[in-house]
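Student: sequence below, structure please.
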Amino acid sequence: MTIQFERRTDRPDAAGRCAIHLRAYFDGQRLRFATRERCFATEWNADKGCFKKSFPGYQDANDYLQALTERLQSRYRYLRTEGLPITVEALKAVLQPPAQAPTVVVETPPLLLDLYADYQAALQARGNLKQSLVSVGNTRAHLQGFEKSLRRKLVVADYDVAMHDRFLAYLRQKRQLAQNTVCKSVKHLKAFLRYVREDRKMPTAIESREMKVQWAEVDKVYLTATELAALESALLPSTLVATRDAFLFCCYTGLRHSDLHELNTANVQEWDGSRVLRLTQTKTRTAVSIYLTPPAAALLDKYAGTRAKLLPAFTNQAMNRNLKQITKLAGLRQAVETVSVEGGKVVKRQQPKHDLVTMHTARHTFAVLSLMRGLPVAVLQKVLGHAKIQTTMIYAKIVEDFQHQEMRRVWEGGNTPAPALALVNPVCQIEAAA
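Tutor: I've put the predicted structure just below:
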């Protein structure tokens, strides 16, 4: 038996590729078989009867031609040995592809990260704020890194209690994230799995109650009345004055940087011969009303008509960098102990206070000084826009000066009335209740 492969040039396809045929000669008979392979002339070695390296997947294609040769020769020898008729039909049958069994479609479960992407899209469609979506996206980035460390893709059924513990270990040990950052990722995971169960009607391998985490109490840095006064009177380079003024305004009103950045003339309204700020907070979409004390009003007047915004507001990162220099020049060098958990150990560090001050320190300062001046916690809750009074109560726990003064009054001064703190440098006030 002689077997050859040839490129038929009589019937090229639209692209110019021609079919490859098998020709076999045996016992005075001739067999021709279409291999279903096609190629260009530059991809075929006519002398050797095989594909050139320029043909995509040439090795697999040549292996296929070799397999056809071996099957045909094996069949020819078998028929000859058994004394059976050797016909073209008998040999061609061995070259035909085997009949395929009915295709069974097996539904592949969606990947965990694909479902998480659907969850992000659903949150965006439902009107979640950009800041919240960024935090949700950070958790997805952590999951991607976790999958990369596992060297495999996860489906929802893979994420059980054991896998959750491995994810926590990855966040703490490999990424070395702080406890509250880990807690934030767990919070987003809980919401995501609830979306999978309730919205997508898919079973999950872990329940929310099995994903418990303990939020760490973080010491809130704030300025004392003395430090605030030092900041107000500090001599600064002209390039830093605008940042200092914006920070002071937040100390007088409790505004976040995001709200300061969006202030415009429509937010300033008349009230009982004075002015108040009325705005909807960017973070919580809560409406608040804040009385502008004389120092706060003076800062508005200082920048009135000089810019599109009511007050100078650069990016949060730029203002935080400036604040480190400003508070250092103002003499805020007192050592502050910071406590963190690293590698399962409690780590304490001493840092100068000016290294810890950020724009959000202004909001803490307003809250603490307001409580020290006797502002009721329930009223402070309304000014800060907190949905729960428990959030505001955190500030009540850190008013150490007030605690010390009360203890000194009780233990050393008998029934001496407490000092009238509300009369000292009254920069943190609010609009009176209607």
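Student: use CA for all of it now, contacts and neighbours both
Tutor: Noted.
Student: report the buried residues of the top strand by length along the chain.
Tutor: Criterion DSSP state E: the longest strand present in the chain is strand 29-39. For strand 29-39, a neighbour-count test (16 or more other CA atoms under 10 Å) marks 35, 38-39 as buried.
Student: same check on stretch 211-231?
Tutor: 211, 221-223, 225, 228, 230-231.
Student: turn these into TSV, including distance to Gln281 and secondary structure.
Tutor: Listed next are these as TSV, based on distance: CA to CA, whole Å; DSSP: H, G, I helix; E, B strand; the rest coil:
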residue	distance to Gln281	secondary structure
Met211	31	coil
Val221	22	coil
Tyr222	21	coil
Leu223	23	coil
Ala225	26	helix
Leu228	25	helix
Ala230	29	helix
Leu231	26	helix
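Student: of those, which pair is most distant in space?
Tutor: Met211 and Ala230 (46.3 Å; CA to CA).
Student: rewinding a little: which SSE is immediately downstream of the longest strand of the chain?
Tutor: On the C-terminal side of strand 29-39, the nearest following helix or strand under DSSP states H and E is strand 44-45.
Student: please generate a structure for the following sequence too, so the two can be compared:
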Amino acid sequence: MSKISFYIKNKKTHTTLYVRFSVKRGVLFRKSTQLQVDPKFFNTKTGKLKNLDNYTGGIELKATMEQLRGHISSYYNSANSDGEYLDSKWFGGVVNTFFNRVGDNKLEYLEEYAKHYVEKLPNNRNKNGTIGCTRATIVKYNTIHRKIVAYETSREKKYKVSDVGSDFRDDFLSFLIEELNFGENTAGRYIKFLKTVCLNAKRNGVRVHHQLESIQGFIKKTDKITLSFKEIEMIEKTVFEDKNLSVARDWLIIGCYLGQRVSDLLDITTDNLITKSGHRMIELTQQKTKKRVSILVHPKVEGVLKKYKGKFPPRFRESIFSNRLLFNEHIKEVARLSGLTEMIYGGLIDKSTRRKVWSNYPKYKLVSSHIMRRTFATLFYGDIPTALLISVTGHSTEKMFLQYIGKADIDYAEQLSKYWKVGNSGD
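Tutor: So this is what the prediction gives:
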């Protein structure tokens, strides 16, 4: 159990008061404060003031000590609930924040803190109790760090975390869109990542702008690209002369009925197959979320397994990265040969600019490995309880799931109407 106490190092007149924070056995932080105390009125055994009636300014000092105690507890509770890595720098920052003391703390600077945030990611404790993060998360926040560096270079100014208010947000967004030519969705996500870094700084004792909480990232709503049952059937019935395309088609079908990310899908083997209560299941731990999921094997998946004598289709390459890359290339050709040529609106990366360009394209060009998980969630939404779908896709909340498939809260009315019609069909 955590404990906050005060102590002094000598008995000189008006000596410095120190604060000690014991998080748990073996984890102890100490920091000097700006407070001065007369040793005659300080009990070294209890760490509290004494004889306040005779101590001029003692009541005010006691109140300040209690405020500091509450300040530390508040920051600790926030950091602990979010799984932040606690060390002496964190504690020093918390105490400095209480006294609005900057000193030579370089972590008050935005670029420095963004770099620090990335360095500490491998030590973070996740909500499910695990430690660390995915490579994708590290890449994501390394990217926002580089964009902050580029922004400061462009503006010829070094910013502090406390500068990140609405004016900073607007200018940083303009920089991303107008000067770096990022799409609105990409820029909106970077604003979200920037806020995450700054909120982390706040929890670690760094002073932030009073407008920080009101800053919001954003995503411009676009149509979600999915496959229909009819399109899946078209893909199933297409005959491919190229063996790689046939294998890619089979993985694509499996993916549409398992609802997993490609990083998990292509790693599935017969070792993941189990039987529970007479039902064939696939059990795996998702790489991104570290969640353990169980998925009932759909008859369509059983059909593919039967084709490969009870096994899953082969890989294209031993390298995980190469395997996913080739799979993405192959399924576009699978979709083209299967007749998915309808013109639809979507975004494609321009290879010369490396930016996404939104326009009307033949659907097969917009097909990627991500389409499988979204297809699964979309096709079965409304027919299977949402909680069961979420248990398979691994989304953290129902709100995230609905955003993922492009549904709004109003869709609940449609679902309820469907169930009521079913329930009243015999009246």
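Student: thinking again about what came up before, TSV for the buried residues of stretch 211-231 of the first structure, including distance to Asp158 of the first structure?
Tutor: Output for those, formatted as TSV (distance: CA to CA, whole Å):
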residue	distance to Asp158 of the first structure
Met211	15
Val221	42
Tyr222	45
Leu223	48
Ala225	54
Leu228	53
Ala230	57
Leu231	55
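Student: residue ranges for the strands of the first structure, please.
Tutor: Using DSSP E, strands in the first structure cover 2-7, 18-26, 29-39, 44-45, 50-51, 268-271, 274-280, 287-291, 335-342, 345-352.
Student: what's the most buried one of these?
Tutor: strand 50-51 (a mean of 23; mean count of other CA atoms under 10 Å).
Student: what stretch of the second structure does that strand fall on?
Tutor: Strand 50-51 of the first structure corresponds to no residues in the second structure, going by TM-score structural alignment.
Student: so which elements touch that strand?
Tutor: strand 44-45, helix 58-82 (3 or more CA pairs under 8 Å, 6 or more residues apart in numbering; DSSP states H and E).
Student: tell me the most buried of these?
Tutor: The most buried one of those (mean count of other CA under 10 Å) is strand 44-45, showing a mean of 18.
Student: grab the nearest non-local neighbour of Asp355 of the first structure.
Tutor: Ranked by CA to CA, 6 or more residues apart in numbering and with sequence neighbours excluded, the top spatial neighbour of Asp355 of the first structure is Lys324, at 5.7 Å.
Student: is the one you found in contact with Val357, as I believe?
Tutor: Yes - taking contacts as CA atoms under 8 Å, Lys324 of the first structure lies within contact range of Val357: 6.5 Å.
Student: neighbour count: the two, which is higher?
Tutor: Neighbours per residue, other CA atoms under 10 Å: of Lys324 of the first structure and Val357, the larger number sits with Val357, 23 against 17.
Student: quick one, what contacts the more buried one?
Tutor: 221-222, 320, 323-324, 327 (CA atoms under 8 Å, 6 or more residues apart in numbering).
Student: residue in the second structure paired with Gln281 of the first structure?
Tutor: Using TM-score structural alignment, Gln281 of the first structure pairs with Gln286 in the second structure.
Student: residues contacting the residue most central in space within the first structure?
Tutor: Nearest residue to the geometric centre of the first structure (CA atoms, centre = their mean): Asn138, 1.5 Å. Contact partners of Asn138 of the first structure, counting by CA under 8 Å, 6+ apart, are Ser185.
Student: and it? What does it align with in the second structure?
Tutor: With TM-score structural alignment as the criterion, Asn138 of the first structure pairs with Thr143.
Student: how close does its match sit to Val262 of the second structure?
Tutor: Going from Thr143 of the second structure to Val262 of the second structure by CA to CA, to the nearest Å gives 23 Å.
Student: please apply the same query to Met343 of the second structure.
Tutor: Met343 of the second structure is 25 Å from Val262 of the second structure, by CA to CA.
Student: swap in Thr341 of the second structure?
Tutor: Taken as CA to CA, the span from Thr341 of the second structure to Val262 of the second structure is 24 Å.
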